[in-house]
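# Quick check, what structure comes out for this input:
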Amino acid sequence: MQKGKYVLITGASGGIGQAVARKLASLGWNLYLHYHSNEEEIQALVKELRNEKIDIISLKADLSRPVEAVHLTKHIHTLHSIVHCSGTAQYSLFQDIKEQEMDTLWNVHMKSPMMMTQSLLPKLLATKGSIVIISSIWGQTGAACEVVYSSVKGAQISFVKALAKELGRSEVRVNAVAPGVVDTNMISGFSESEKMEMKEDIPFGRFAYPSETADAVAYLVSDQSSYITGQVLGVNGGWYM
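Below you'll find the model as predicted:
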């Protein structure tokens, strides 16, 4: 149990973010829950987790605007871990994607997480904490029609590896989880036939449950992974090795 420890979870209203919150709450973590527009989901999650007898603080910010991301960090006091779950997908041919869409993907997946991490680093150095970024299988191998998304997810992995080296002497660990296809609202735009085709390519023959990504996060922020840093943990059912 991690009684007394505090974790910031960005994108906590999303499918993976909610699963991470539930898992860490069950282990005794106190939660800072970031959200942008889905306040109803956050309120429902806070109500659900009240029985865990932990501190829960919700924080609103638009991570497509890095200035809001930095402002959010001013409301955080004691901190032992950050789990960057915020993300948005964009499906289109590369030649059709607009500059504004590129900027949004970059800010949400990279610039805001980097600036938040930089702002909160003194707190993590004080507690010898940990950072986990939810990247993607596409950051490892790339995907057609998701070129910019794949690029920012790949940048997250490079950030993890570089920052882990820089913070190693300080015993602040930095890792990534790279899920394959997770059964969340992010895939709601695909037809049933498209989903079936994807499942046929996955050795396990199914999509990941959000809880399976959350289990990987729980391991990486725990003392059980005390000598693990700079790593990318694939949770993809054998789709990419």
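
# from here on, contacts and neighbour counts on C-alpha atoms
Noted.

# Name the residue closest to the centre of this structure, please.
Centroid-nearest residue in the chain, with Cα atoms, centre = their mean: C85, separated by 2.1 Å.

# Distance of that one relative to K23?
For C85, the distance to K23 (Cα to Cα, to the nearest Å) stands at 14 Å.

# Isn't the residue nearest to the centre of the chain up against P113?
No. Look at C85 against P113 with Cα atoms under 8 Å: they stay out of range, at 9.5 Å.

# Give me the contacts around stretch 128-144.
Contact with stretch 128-144 is made by 79-85, 93, 124, 149-157, 160, 170-180, 217, 220-221, 234, 236, 240, as judged by Cα atoms under 8 Å, 6 or more residues apart in numbering.

# In strands only, show me those.
The strands, defined by DSSP state E, take in S81, I82, V83, H84, R173, V174, N175, A176, V177, A178, P179, G234 from these.

# tell me which residues in the lengthiest helix in the chain are buried?
In the chain, with assignment by DSSP state H, the single longest helix is helix 147-167. By neighbour count on 16 or more other Cα atoms under 10 Å, the buried set for helix 147-167 is 147-157, 159-161, 163-164, 167.

# how about this one, so we can line them up?
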Amino acid sequence: MSRSVLVTGGNRGIGLAIAQAFAENGDKVAITSRSGEVPAELAKYDVIAVRADITDAEQVDRAFTEIEAAHGPVEVLVANAGITKDTLLLRMSEEDFTSVLDTNLTGTFRVVKRASAKMLRARKGRIVLISSVVGLTGSPGQVNYAASKAGLVGFARSLARELGSRNITVNVVAPGFVDTDMTAVLSDERRAEIVAGVPLGRYAAPAEIASAVRFLSSDEAAYITGAVIPVDGGLGMGH
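Take a look at the predicted model:
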């Protein structure tokens, strides 16, 4: 059956690939972004785009209300929206730290809280949070980003215990380095250093992250909750 799916930050990169994977599966897909525009890659699907800044609880609520009117209550939530503001700790401003935490961690809290209320009434739901290998291994210059992504793990596992009795699963996908606009800005030297540390010897394609997310949202994954699934080419093994 076609489900109501919401992907936050679904306008580019990993989020776009996830939205496309669900749309190809026949689901009713909505995305949020700060622009509120449907990307060209999703134009051939019946996807709706809603403008929402997840750092604003009122905007989140309005976005859900609009999505629910079009597609019904959200049955699958993929919390993907996130930002980076990389710099070494001693150069990092208060705003650099708090803005990343407010978007990546507290923003996830806002959308998950809004979605889970309807899932509880329906006694079913799938929630997938997009973390990062950096949240498990750490990375110099990313203490804000790593803290926010590590926080998602504790958040998901606590919520999995809260919601499990209502047939709602909560899982985390932790991508490694993925070939997106965010990583395209890295120098060739830095890209080569990163690949050298990846056992599979390459970056991931966004579609490979999307496949893991779609699996965790499927009936086949009904007995998986509180899990952290690395999709990182082996970069973070053991963490």
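
# So after superposing, what's the score?
Superposed pair, TM-score by TM-score structural alignment, normalised by the length of structure 2: 0.92. Supporting alignment: 232 aligned residues with a Cα RMSD of 1.4 Å.

# hmm, back to that, for the residue nearest to the centre of structure 1, which residues are in contact?
C85 of structure 1 sits next to I9, T10, G11, A12, I16, G17, I133, I134 when contact means Cα under 8 Å, 6+ apart.

# A89 of structure 1 -> structure 2?
Under the alignment (TM-score structural alignment), A89 of structure 1 maps onto T84 of structure 2.

# Just give the number of residues close to that match.
T84 of structure 2: 17 surrounding residues under other Cα atoms under 10 Å.

# if I look at it, how far off is F177 of structure 2?
14 Å.

# Can you show me the strands along structure 2?
Along structure 2, counting by DSSP E, strands occupy 4-8, 28-33, 48-51, 76-79, 125-130, 168-175, 228-231.

# Show me what I157 of structure 1 lines up with in structure 2.
Match for I157 of structure 1 (TM-score structural alignment): V153.

# Check D215 of structure 1 too.
The alignment partner of D215 of structure 1 in structure 2, by TM-score structural alignment, is S211.

# distance of that match from I229 of structure 2?
From S211 of structure 2 across to I229 of structure 2, the span is 12 Å (Cα to Cα).

# With V134 of structure 2 instead?
V134 of structure 2 is 13 Å from I229 of structure 2, where distance means Cα to Cα.

# what about these two, which has more around it?
It is V134, of V134 of structure 2 and I229, that has more neighbours when counted by other Cα under 10 Å, with 23 against 18.

# what's in contact with stretch 163-170 of structure 2?
So stretch 163-170 of structure 2 is contacted by 119-120, 123-129, 156-157, 159-160, 222, 224-227 (Cα under 8 Å, 6+ apart).

# same thing with stretch 99-108 of structure 2?
Residues contacting stretch 99-108 of structure 2 (Cα under 8 Å, 6+ apart): 54-56, 79, 81-85, 129, 144-145, 147-149, 151-152.

# Structure 1: matching residues for that one?
Aligned by TM-score structural alignment, stretch 99-108 of structure 2 falls on residues 104-113 of structure 1.

# What lines up with L24 of structure 1 in structure 2?
Per TM-score structural alignment, L24 of structure 1 is aligned with F22.

# burial count for that match?
Using other Cα under 10 Å, F22 of structure 2 is surrounded by 26 other residues.

# Pull up the gap between it and R166 of structure 2, please.
For F22 of structure 2, the distance to R166 of structure 2 (Cα to Cα) stands at 23 Å.

# Same question for F109 of structure 2.
In terms of Cα to Cα, F109 of structure 2 sits 19 Å off from R166 of structure 2.

# Show the contacting residues for H84 of structure 1.
Neighbour list for H84 of structure 1: I9, T10, G11, P113, I131, V132, I133, I134 [criterion: Cα under 8 Å, 6+ apart].

# correction: V182 of structure 1
F207, A208, Y209, P210.

# Now intersect the residues you listed with the helices, please.
P210.

# Closest one of the contacts of V182 of structure 1 to T73 of structure 1?
Nearest to T73 of structure 1 out of the contacts of V182 of structure 1 is P210 (Cα to Cα; 26.0 Å).

# Isn't F177 of structure 2 up against D232?
Yes. Judged on Cα under 8 Å, F177 of structure 2 makes contact with D232 at a distance of 6.6 Å.

# Name the residues contacting each of these two.
Contacts common to F177 of structure 2 and D232, judged by Cα under 8 Å, 6+ apart, are A204.

# Pull the residues that contact stretch 200-218 of structure 2.
For stretch 200-218 of structure 2, contacts defined as Cα under 8 Å, 6+ apart pick out 13-14, 17-18, 21-22, 76, 78, 126-128, 171, 173, 175-180, 195, 221-222, 224, 229, 231-234.

# Any of those residues buried? List them.
Neighbour-count burial (16+ other Cα under 10 Å) applied to the contacts of stretch 200-218 of structure 2 gives 13-14, 17-18, 21-22, 76, 78, 126-128, 171, 173, 175-178, 195, 229, 231-233.

# What segments of structure 2 are helices?
All helices of structure 2, identified by DSSP H, fall at 13-24, 57-71, 94-101, 107-122, 134-137, 143-163, 181-184, 188-196, 206-216.

# Out of these, which is closest to R34 of structure 2?
Across the helices of structure 2, R34 of structure 2 has its closest neighbour in helix 57-71 (10.2 Å, Cα to Cα).
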